[in-house]
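Novice: My questions concern the predicted model and sequence given below.
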Amino acid sequence: MYMPRLMLAPAALLAAALSSCSSPVASTPAQPPLAGARIGGPFTLVDQNGRTVTDDDFAGRYRIMYFGYTFCPDVCPTDAQNIGAGLRLLEKSDPTLAARVVPIFVSIDPARDTPAVLKQFVAAFHPRMIGLTGSAAEIARVAKEYGVFFARGKGTQDGYLMEHSRQIYLMDPAGKPLALLPETPPQALVDEIAKWAK
C-alpha cells in the first residue's frame, strides 16, 4: 500500500518545487486516490433484518465498505468500533454529510454470520451500521469485486478463524471507489471522508 506513494515521491517533490514559483495550488489532489480503480460492483445480499438488499438501495449515499466476520477475536471488532466512532465524530462536526454516509459490514463467514448474529454485532458499534450476509457464492463474488481476500483458517477449540485482508473503502454515491480509509484513529477516518466527500 505504501510502495506507490514512495514511487510518486519524486514527482510530488517536483510539483512542490514548481508551486513555489507559481500561483498557490490546492492542498487536496484533484482526483481521489482510488478514482478509476476497478473496485466494487453490483450485489444482492441479505441485511441484518433478513431483508434482501442490493447496491441500488445505497444509491445516493457514500458507503464505508468493510469485510470481516463477527467471530473475529480482535481485528474486526476493533475496526468496526473505529468506523462507528468516526461516524459519530462526523455526526457532530458535519451532520449533513454524516447523514449521507452509510457504514456497511459485509460478512466473509456466512456459515455462522446469520442475519440475527449480524444484527447483534453491528448494533454494538453504530445504530446505522448495516450488516450484510448471503450464500457462500454470493459473498465470494462480492469479495472478489472489492479485491478482498478471505479463507477459512485452522480450527480452534471454539470453532475456526477466518483469514482475510483488511481494508476500509470509501465509495461514492454511485458506488465508485474514492479512497482507502485509515483504520485508526477515528478522527483520521473522519478527515479522509471530509476530504473526498462533496
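Specialist: Sure thing, it's come through. Numbers count the residues shown, from 1 in each chain.
Novice: alpha carbons only for contacts and neighbour counts from here, please
Specialist: Noted.
Novice: Next, the buried residues of the lengthiest helix in the chain.
Specialist: What stands out as the longest helix in the chain, according to DSSP state H, is helix 75-93. Buried residues in helix 75-93, counted by 16 or more other Cα atoms under 10 Å: 76-77, 79-91.
Novice: from those, which two are the most distant?
Specialist: Cys76 and Glu91 (22.4 Å; Cα to Cα).
Novice: Where do the strands of the protein begin and end?
Specialist: Under the criterion DSSP state E, strands of the chain are mapped to 44-47, 52-54, 62-68, 101-107, 130-133, 150-156, 159-164, 168-171, 177-180.
Novice: what's the first one packed up against?
Specialist: Going back to what we said before, that points to strand 44-47. strand 52-54, strand 130-133 (3 or more Cα pairs under 8 Å, 6 or more residues apart in numbering; DSSP states H and E).
Novice: Need the contact partners of that strand.
Specialist: Thr52, Val53, Thr54, Asp55, Pro115, Ile130, Gly131, Leu132, Thr133, Gly134, Glu138 (Cα atoms under 8 Å, 6 or more residues apart in numbering).
Novice: adding another structure so you can compare the two:
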Amino acid sequence: MSKVFAGMAAVATVAALGAMAGYAFWPRPTDAFAQCRAGQSAADIGGPFTLVDKDGKTVTDTDVITAPTLVYFGYTFCPDVCPLDMSLNAEAADILEEEGQLVNLVFISVDPGRDTPKVVGDFASNIHPRAIGLTGSDEQVAAAAKAYRAYFKKQDGDPEFYLVDHSAFTYLVLPGLGFMDFFKHDTPAEQRAQGVRCFLEAAAQSN
C-alpha cells in the first residue's frame, strides 16, 4: 500500500510542478501605459461628475472631456499655486498643439461660494482659449473632488478674503479610457507635455 501512495504522491507532485510551470508562461494582462506613468496611478481615481459651466449650463464629464484633457482643482482667488499650475498646463497644451495634438484644460473650482459660473469661466479663458471653467453646488463640487481624491478645505477667517487649502495635482484623462496619471505641482510644462505625449502614443499603439 505504501508503494501505491508513494506513486500517487509522485504523480501529484509532477502535476503540481507542471501546473506551476504552465502558470509561469501563462499570458498575463499587461499595462500598455506602464512606461508612461510618473505618478502613483490608481484605477479608482476619476469618474463621472456633474457641474456647471460658464453659461450656467449643467454639464457632465463626458460633455467636457472630449479630447485628452488636463483636469485641475483649484479656485480663482488662489494667490499663486493655481495660476502657476494652470499656466504650466496651458504651456504644455501649446507645446502639444505645435505637434498637431489638441489637449483641453478643465479647471474645477473648489470654492463655489465665490466662484460663480462667470467668474470661473473668465478665469479659465484668460489662462487658455481651450480651458473650461466649472463650478457647481457644494455637493456637486465635493462629489467631483472625491472622485479624483482631490483634497480641499476652506480656512476660517475673513468671510470675503478667505483662502482654501487644496491639493495641487493635474490629472490626465483620456476619453473612453479615463484617468491615466497625474502631474505634481511645479512639474515643468515640457515634462507635462512629454507625459501626455507618451500616453497618447501608447494608446495609439494599443489600438
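Specialist: Great, that's in hand. Fair warning: this is a prediction, and the values are worked out from it, not measured in the lab.
Novice: so what number do they get for TM-score?
Specialist: The TM-score (TM-score structural alignment, normalised by the length of structure 1) is 0.77; 167 aligned residues with a Cα RMSD of 2.0 Å.
Novice: on that earlier part again, I'd like the strands of structure 1 as a markdown table, with distance to Leu14 of structure 1 appended.
Specialist: Formatted as a markdown table, the strands of structure 1 follow (distance: least, Cα to Cα, whole Å):
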| stretch | distance to Leu14 of structure 1 |
| --- | --- |
| strand 44-47 | 46 |
| strand 52-54 | 45 |
| strand 62-68 | 33 |
| strand 101-107 | 36 |
| strand 130-133 | 43 |
| strand 150-156 | 40 |
| strand 159-164 | 38 |
| strand 168-171 | 29 |
| strand 177-180 | 24 |
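Novice: just to revisit the earlier point, out of the helices and strands packed on strand 44-47 of structure 1, deepest packed?
Specialist: Ranked by mean neighbour count, those are led by strand 130-133 with a mean of 27 (mean count of other Cα atoms under 10 Å).
Novice: what range in structure 2 matches it?
Specialist: Strand 130-133 of structure 1 corresponds to residues 132-135 of structure 2 when matched by TM-score structural alignment.
Novice: circling back to that earlier point, for the contacts of strand 44-47 of structure 1, give me CSV that also has distance to Ala151 of structure 1.
Specialist: Below are the contacts of strand 44-47 of structure 1 laid out as CSV (distance: Cα to Cα, whole Å):
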residue, distance to Ala151 of structure 1
Thr52, 25
Val53, 25
Thr54, 24
Asp55, 24
Pro115, 21
Ile130, 23
Gly131, 19
Leu132, 18
Thr133, 16
Gly134, 16
Glu138, 15
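Novice: So which of those residues is the closest to Leu8 of structure 1?
Specialist: Closest to Leu8 of structure 1, out of all of the contacts of strand 44-47 of structure 1 and judged by Cα to Cα, is Asp55, at 33.7 Å.
Novice: Just give me the match in structure 2 for the closest one.
Specialist: Residue pairing (TM-score structural alignment): Asp55 of structure 1 is matched to Asp61 of structure 2.
Novice: so its match sits right up against Gly46, yeah?
Specialist: No - between Asp61 of structure 2 and Gly46 there is no contact, the gap being 9.8 Å when judged by Cα atoms under 8 Å.
Novice: Which one's more surrounded, those two?
Specialist: Counted by other Cα atoms under 10 Å, Asp61 of structure 2 and Gly46 do not tie: Gly46 has more neighbours, with 22 against 15.
Novice: Check the contacts of strand 44-47 of structure 1 against Pro186 of structure 1 and report the nearest one.
Specialist: Minimum distance to Pro186 of structure 1 across these is 18.5 Å, recorded for Ile130 (Cα to Cα).
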